[in-house]
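S.K.: The following block contains a protein sequence and its predicted model.
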Amino acid sequence: MKAKVDQDTCIGCGLCVQICPEVFRMDGDKAEVIVAIVPKEVEDACKNAEDECPVTAITIEE
């Protein structure tokens, strides 16, 4: 599973970082993905971050 953040859509709310810091971090005023492959043990949290993103900037690829 891979996660992506659309930098043009991201509003920098930081919610994804709060939900899944193992995958996301803030880079200035935008979120970014910090792992190439989402670790199995945080897949649910990563999917939750995708669901909770207020502007749907996160996409998950299986």
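M.R.: Received it, and whenever you're ready, just let me know what you need. Predicted, not measured: the structure shown is a model, and the values here were computed from it.

S.K.: alpha carbons only for contacts and neighbour counts from here, please
M.R.: Fine.

S.K.: ok, which stretches of the protein are helices?
M.R.: With helices called from DSSP state H, the chain shows them at 15-19, 43-52.

S.K.: this is the comparison structure:
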Amino acid sequence: MKDYAAEVDLVTCIRCGICIELCPEAFGWSATGFVVVRESEGRPECLEEAIKNCPADCIRER
């Protein structure tokens, strides 16, 4: 179970993969090529960096 809540707006996501590159603990690819939020123990330290560097500004932390 994850201790943080992040979501990716798939309508605005351009699937560039920067979030996955910067924070693979929190993000990954689905089988259909969309970004998914991964389950992890605790909030990954890299999450804020991925949010700040998203060119589509489509990642939110709740």
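M.R.: Right, received. Where do you want to start? Predicted model only: the values in this text are computed from it and were never measured.

S.K.: Report the TM-score for the pair.
M.R.: Here the superposed chains carry a TM-score of 0.79, computed using TM-score structural alignment, normalised by the length of the first structure; 58 aligned residues with a Cα RMSD of 1.7 Å.

S.K.: is it possible to export the helices of the first structure to a markdown table including distance to Val35 of the first structure?
M.R.: Below are the helices of the first structure laid out as a markdown table (distance: least, Cα to Cα, whole Å):
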| stretch | distance to Val35 of the first structure |
| --- | --- |
| helix 15-19 | 13 |
| helix 43-52 | 11 |
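
S.K.: and of the ones you listed, who's closest to Ala3 of the first structure?
M.R.: helix 43-52 (7.7 Å; Cα to Cα).

S.K.: same for the closest one, what does it pack against?
M.R.: Contact partners of helix 43-52 of the first structure among helices and strands, from 3 or more Cα pairs under 8 Å, 6 or more residues apart in numbering; DSSP states H and E: helix 15-19, strand 58-61.

S.K.: Map Gln7 of the first structure onto the second structure.
M.R.: Matched across to the second structure, Gln7 of the first structure falls on Leu10, judged by TM-score structural alignment.
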